[in-house]
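A.B. asks: Compute the structure for the input listed below.
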Amino acid sequence: MSWLVTGGAGYIGAHIVRALDAAGLPPVVIDDLSSGHRGFVPDGVPFVRGSILDRALVEQTLREHDVTGVIHVAGFKYAGVSVSRPLHTYAQNVEGTRIVLEAMEAAGVANLVFSSSAAVYGTPDVPLVTEDLPKRPASPYGESKLIGEWLIRDQAVATADTVAPLRHTSLRYFNVVGSGDRSVYDTSPHNLFPLVFEALIEGRTPRINGDDYDTPDGTNVRDYVHVADIAAAHAVAAQRLAAGDPVEAAYNLGSGDGLSVRQIMDAMARVTGIDFTPEIGARRPGDPDRIVATGELAARDLDWKMRYDVDEMVRTGWEARRAAAG
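C.D. replies: Below is the predicted model of the structure:
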């Protein structure tokens, strides 16, 4: 009995594949490699190249590999770009989730862990984001993730009295960083860590977008969570679903306190040994002062904890990026 990881050749998905394998849950990967990398999938893990929009292929994969559950990670994850590409975002994230659910129902697969996002909350003006906070997504990406949660909820209601009622949970998180395997690193052109790493490798000075926020050091504060911790929580969620244990509809995978961009930059200089003073640019429109989530529910049920400090986040990410550069 295996677990299908959609988007399992991506940065987060490939770490989830490794976490499943370590937990004794055999993984299978489906990925169209639009942003993932075939080399991120470990040898011996069944790999299917294709899109989750291909209903027949998804169903065939579920049946051929005797899949007992799905961890649905695949999607278009660039919130900023989603504003200019809403139709593409909805096709990948909403229609893609609908098709995965349809294929699961047809194949009799009834366990689902959904890789959602803290973007469903928008920009809440509270010290700590909790799961019951009103959902006000501020981008098509955040909207698409929230609609995905609605689709899953409604399908669970619709199948409640069938022979294979859908059991599910959604995991919401912010900024995923670091590496749990030197062969896997963040290749996003939009995330802070790879942007800083590329600047340092190319001899450029990293930039901070605004230093006049209402925070202790003037730079905005966010949740930064290590990818290996994120992956481990997905694996525990899969184990609980497979065992029939109770789970919440959604969990925040949050740090509880957050890190500022200035703290990240200081750690970058400290860990890499490259001394630099970041340039200060203009604020980005709509950037809130602070968004940090509590992870109390996930700590209770999913063994969620922050196992890496900021220096370890930087060190593991930097080592993986340098290993990729040869």
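
A.B. asks: C-alpha only now, for contacts and for neighbours.
C.D. replies: Fine.

A.B. asks: now the nearest residue to residue 159 once chain neighbours are set aside, what's its secondary structure?
C.D. replies: Of all residues not flanking residue 159 in the chain, residue 165 sits nearest, at 4.7 Å (C-alpha to C-alpha, 6 or more residues apart in numbering). With DSSP: H, G, I helix; E, B strand; the rest coil as the basis, residue 165 sits in coil.

A.B. asks: And residue 165, how far from residue 96?
C.D. replies: Plainly put, residue 165 is 20 Å away from residue 96 if you go by C-alpha to C-alpha, to the nearest Å.

A.B. asks: Please provide the structure for the following sequence as well, for comparison with the first:
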Amino acid sequence: MKIAVIGGSGFVGTRLISLLKQDSACEVCNIDIQQSPVHANITRIANVLDTKALREHLTGSDVVVLLAAEHRDDVTPVSLYYDVNVEGMRSTLQAMEYNKIKRLVFTSSVAIYGLDKQEPDELAPTDPFNDYGKSKWQAEQVLQAWYADHPDWNINIVRPTVIFGEGNRGNVFNLLRQIASGRFMMIGKGHNQKSMSYIGNITAFVEFLIKEKISGYNVYNYGDKPDFTTADLVYHTGMILNRKIPAIHIPYWLGMLGGYGFDLLARVTGRKLNISSVRVKKFCAVTKYNSEKAMCSGFVPPYPLQDGLKRMLLEEFSAKK
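C.D. replies: As a prediction, this is how the structure comes out:
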């Protein structure tokens, strides 16, 4: 099986390609605008918006995994979300059709549901609150329209919750680094539940979709269970690292006020700061999602969630590290 990963030079793509390469029956290539620090020998440099280049690099492939996305919450200009996430989908589909490739795995996001929802499943209404979520939902709508005209295709969509793991430098890493440093302040009470996906499990699920879900149009939320609260993350971090984590709480309104202050500072200085009103809002929101469909699909996560958290904390923040 020849698998083309578009956007595989990042955190998720690097781990996914490493996993797929363990199977001698799989031949993998990476197509990315940036060179892969790990898989340079199989990387082809191309922009997801360059349909001509995609046509060339997808030649002979059986399956495409589309990971390429603008996903940070401080991307400027915001039009980049729609250029890469939506128009990149159109370019990919056109290049696939040109090469007669009929199988696609696409990583969307639970951001399409919005914040503070009641554990939405795959049939829940969409209500994205930011441009990232809106662009991911628009990309899915492009796929829906495409499938209506190409019913013989196999399309698998996975909507992951926030992904974490060793080597990640996203929001979960920043949160755990603050907790582990002992300079952490809880905004609000910390009772909000947060669905999370360990990197070793989400990549294994994508591999499962490639090998097992070979027909139809399938959509899956993905999040490892049970869901932790923010207070749970503080507790487990202290236990795993054997550190006393101070329990300092500040009111939500004060945290948001500080976030708006950092927004203003970022606008004035032109710098991208680690604190913003959007990140405060996401930190305090309930982001719990139903992933029962994925867990009943025949897939078995190789790592319990707490083990994944332990692996990351010990790798990144242990005293020896």
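
A.B. asks: Around the residue nearest to residue 159 of structure 1, count how many other residues there are.
C.D. replies: Using other C-alpha atoms under 10 Å, residue 165 of structure 1 has 18 other residues around it.

A.B. asks: residues contacting the alignment partner in structure 1 of residue 173 of structure 2?
C.D. replies: Residue 173 of structure 2 maps onto residue 193 in structure 1, with residues paired by TM-score structural alignment. Residues counted as contacts of residue 193 of structure 1 (C-alpha atoms under 8 Å, 6 or more residues apart in numbering) are 177, 314, 317.

A.B. asks: can you rerun that using 10 Å?
C.D. replies: Contacts for residue 193 of structure 1 (C-alpha atoms under 10 Å, 6 or more residues apart in numbering) come out as 175-178, 186-187, 199, 264-265, 268, 313-314, 317-318.

A.B. asks: Packing partners of the helix or strand harbouring residue 28 of structure 1?
C.D. replies: Residue 28 of structure 1 belongs to strand 27-31 when elements are defined using DSSP states H and E. Other helices and strands packing on strand 27-31 of structure 1, by 3 or more C-alpha pairs under 10 Å, 6 or more residues apart in numbering; DSSP states H and E, are strand 2-6, helix 11-22, strand 47-49, helix 55-64, strand 67-72.

A.B. asks: average offset between that strand and structure 2?
C.D. replies: Superposed on structure 2, strand 27-31 of structure 1 shows a mean distance to its aligned partners of 1.4 Å (mean C-alpha distance after the TM-score superposition for structure 1).

A.B. asks: so where in structure 2 does that strand end up aligned?
C.D. replies: Using TM-score structural alignment, strand 27-31 of structure 1 lines up with residues 28-32 of structure 2.

A.B. asks: So which of the helices and strands packed on strand 27-31 of structure 1 is nearest residue 285 of structure 1?
C.D. replies: Among these, helix 11-22 comes nearest to residue 285 of structure 1, with 27.3 Å by C-alpha to C-alpha.

A.B. asks: and the residue lying closest to residue 119 of structure 2 once chain neighbours are set aside, how many neighbours does it have?
C.D. replies: Once flanking residues are discounted, residue 119 of structure 2 sits nearest to residue 289: 4.3 Å by C-alpha to C-alpha, 6+ apart. Residue neighbour count, defined by other C-alpha under 10 Å, stands at 27 for residue 289 of structure 2.

A.B. asks: who's in contact with the equivalent of residue 289 of structure 2 over in structure 1?
C.D. replies: Using TM-score structural alignment, the equivalent of residue 289 of structure 2 in structure 1 is residue 293. Taking C-alpha under 10 Å, 6+ apart, we find residue 293 of structure 1 in contact with 118, 126-131, 172-174, 222-223, 252-258.

A.B. asks: Residue 48 of structure 2 too?
C.D. replies: By C-alpha under 10 Å, 6+ apart, the neighbours of residue 48 of structure 2 are 6-7, 31-33, 54, 66, 68-69, 83-85, 87-92.

A.B. asks: which SS class is the residue nearest to residue 119 of structure 2?
C.D. replies: coil.

A.B. asks: related to what we said a few turns ago, going by neighbour count, which of the contacts of residue 293 of structure 1 are buried?
C.D. replies: The neighbour-count criterion (16 or more other C-alpha atoms under 10 Å) marks 118, 128-131, 172-174, 222-223, 252-258 among the contacts of residue 293 of structure 1 as buried.

A.B. asks: The counterpart of residue 314 of structure 1 in structure 2: how many residues sit nearby?
C.D. replies: Residue correspondence to structure 2 (TM-score structural alignment): residue 314 of structure 1 is matched to residue 309. By other C-alpha under 10 Å, 23 other residues sit near residue 309 of structure 2.
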